[in-house]
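Student: sequence? don't have it. structure:
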């Protein structure tokens, strides 16, 4: 077959452009596969679990989950809000999920199969008080203060729903504000996490002589929670595998010991 010379050059150009397009498409696809995904999780200030300063980064939970996600090329972004607002942000799809949560707090979300860790809520009074709460949580005429929308665990969650004689606060710095209400005599009992209070005492942000622990609830587990999407279901499968690895479990335990000493 005879081809005129003028036809050969356009054919070569078209062939070359086609090869370049294919190579470029492959490069874009390859880059997409290895591109880092960002996961944005909301939480509240709950140090040492979740902290937001240069020295503590994201707190023990944030550091732990950041390590797990980075092994899957996922960048963790943590944003801090008052707890009630953090819950609303997930519901409005403005964030991907919650860094720490319980099913009672956000029943519509997808939760990791294994807990990240556990927390223990305790009752606190002023040092001069004789109040004590063990198995019974009957507060009588004593005024209890709690944080709005917190999941404390049973039987306290049910008690809070049924009783109106309770002071409920929201917003920022809730632990400090609860303690302030207690010391000023505006409430008789507050409930907050044992490790959070111990951490504040160790860092001298609370005078240990002003308040005392007056009983505790059983420990409860907290989990990573994500919005219900197919992509998040797949991601949780990976996270579930990481959370049961002995080296990761030991890493978290050590983080808890190390950061609590600082």
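Tutor: Sure, I can see it. Note that this is a predicted model, so its numbers are computed, not measured. Numbering: from 1, shown residues only.

Student: rest of the way, CA atoms for contacts and neighbours
Tutor: OK.

Student: longest helix in this protein, by residue count?
Tutor: Secondary structure of the chain read by DSSP state H shows that its longest helix is helix 5-34.

Student: how about the helix or strand following that one: buried residues?
Tutor: Going down the chain from helix 5-34, the next helix or strand is strand 37-43, by DSSP states H and E. When neighbours are counted by 16 or more other CA atoms under 10 Å, the buried residues of strand 37-43 are found to be 39-43.

Student: Spell out which helix or strand contains residue 199, please.
Tutor: helix 194-202.

Student: residues of that helix that come out buried?
Tutor: For helix 194-202, by 16+ other CA under 10 Å, it's 194-197, 199-200.

Student: re the thing from before, return the set of buried residues in the longest helix of the chain.
Tutor: So, applying 16+ other CA under 10 Å, helix 5-34 has no buried residues.

Student: Next one: the residue nearest to the spatial centre of the chain relative to residue 242, how far apart?
Tutor: Per CA atoms, centre = their mean, the C-alpha nearest to the average position across the chain is that of residue 99, at 2.1 Å. Distance, residue 99 to residue 242, using CA to CA, to the nearest Å: 15 Å.

Student: what do you get for residue 221?
Tutor: 17 Å.

Student: this is the comparison structure:
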């Protein structure tokens, strides 16, 4: 955690005592790594959504334990109550979960090609012209329902990958020309290259969907709704004090 963030959080903790829980209550949040939204759990900078959750829930008397796992497993295990919440989802993707009253960030899901391609995304009707690489059970803001699910058995149109570290695998498939385009969140793709001091060599062929990102809580946990409400209260305090804007600035993210 950055020094500025830590100092400000210390002020909050002394100024605003916990309202909804006893000290030491641990909330386990899970997701696959999707940096800069949520990065490696042991990283100095664990991600935008992780830092917002930790600071907001700490104001309510909770401590966040963040764990990384494949997205499909994360959804399944939170749904059945193995873990408290999932990071980076939306109501369309996990409709029966408990959500805070405000999103934590905004995702921009775009299609990317090699630089010499002249294909552009102009709507769903333009997708059959390419073989698209996607991650299994990602919603992509609506692309899953509108195109991926209806074509998931069509190998000429889709290559669907699952597991960990899927984005680098999709990029490699694109370089090998086994797919013509891949779907990715813009900041996530840029961050993949920027952490190595590079700019993305891929071509943005068009924005497909925008999506509000939330941390949602298990419908199988007795305190799922309570945790969503606690996150809402904590986030309101952070917004009032300018702390969310400070986190976004730290990660060079200017829009949310």
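Tutor: Cool, the structure landed. All values reported here derive from a predicted model rather than from experimental measurement.

Student: quick revisit: contact partners for the residue nearest to the centre of the first structure?
Tutor: 41-43, 61-62, 78, 223-225 (CA atoms under 8 Å, 6 or more residues apart in numbering).

Student: The second structure: which residue goes with that one?
Tutor: Structural correspondence for residue 99 of the first structure with respect to the second structure (TM-score structural alignment): residue 87.

Student: From the chain's centroid, how far away is the one helix or strand its match maps to?
Tutor: Here residue 87 of the second structure, judged by DSSP H and E, is contained in strand 85-89. Relative to its chain's centre, strand 85-89 of the second structure lies at 7 Å (CA atoms, centre = their mean, to the nearest Å).

Student: compared with the first structure, how much does that strand deviate?
Tutor: Compared with the first structure after fitting, strand 85-89 of the second structure has a mean deviation of 1.4 Å; criterion: mean CA distance after the TM-score superposition for the first structure.

Student: Let me know whether residue 89 of the first structure touches residue 98 as I believe.
Tutor: No: applying CA atoms under 8 Å as the test, residue 89 of the first structure and residue 98 come out as separate, 9.4 Å apart.

Student: Looking at the two, which is more packed in?
Tutor: residue 98 (26 against 18; other CA atoms under 10 Å).

Student: I'd say the more buried one and residue 90 touch.
Tutor: Yes: contact criterion CA under 8 Å: residue 98 of the first structure and residue 90 qualify, at 7.4 Å.

Student: which residues do those two both contact?
Tutor: What both residue 98 of the first structure and residue 90 touch, as defined by CA under 8 Å, 6+ apart, is the set residue 42.

Student: So what touches stretch 104-112 of the second structure?
Tutor: By CA under 8 Å, 6+ apart, stretch 104-112 of the second structure touches 49, 52, 121, 140-141, 181-187, 202-215, 255-256.

Student: separation between residue 64 of the second structure and residue 249 of the second structure?
Tutor: 22 Å.

Student: what do you get for residue 47 of the second structure?
Tutor: For residue 47 of the second structure, the distance to residue 249 of the second structure - CA to CA - is 12 Å.

Student: and what of residue 129 of the second structure?
Tutor: 38 Å.

Student: Same drill for residue 64 and residue 249 of the second structure, tell me which one is more crowded.
Tutor: residue 64 (20 against 13).
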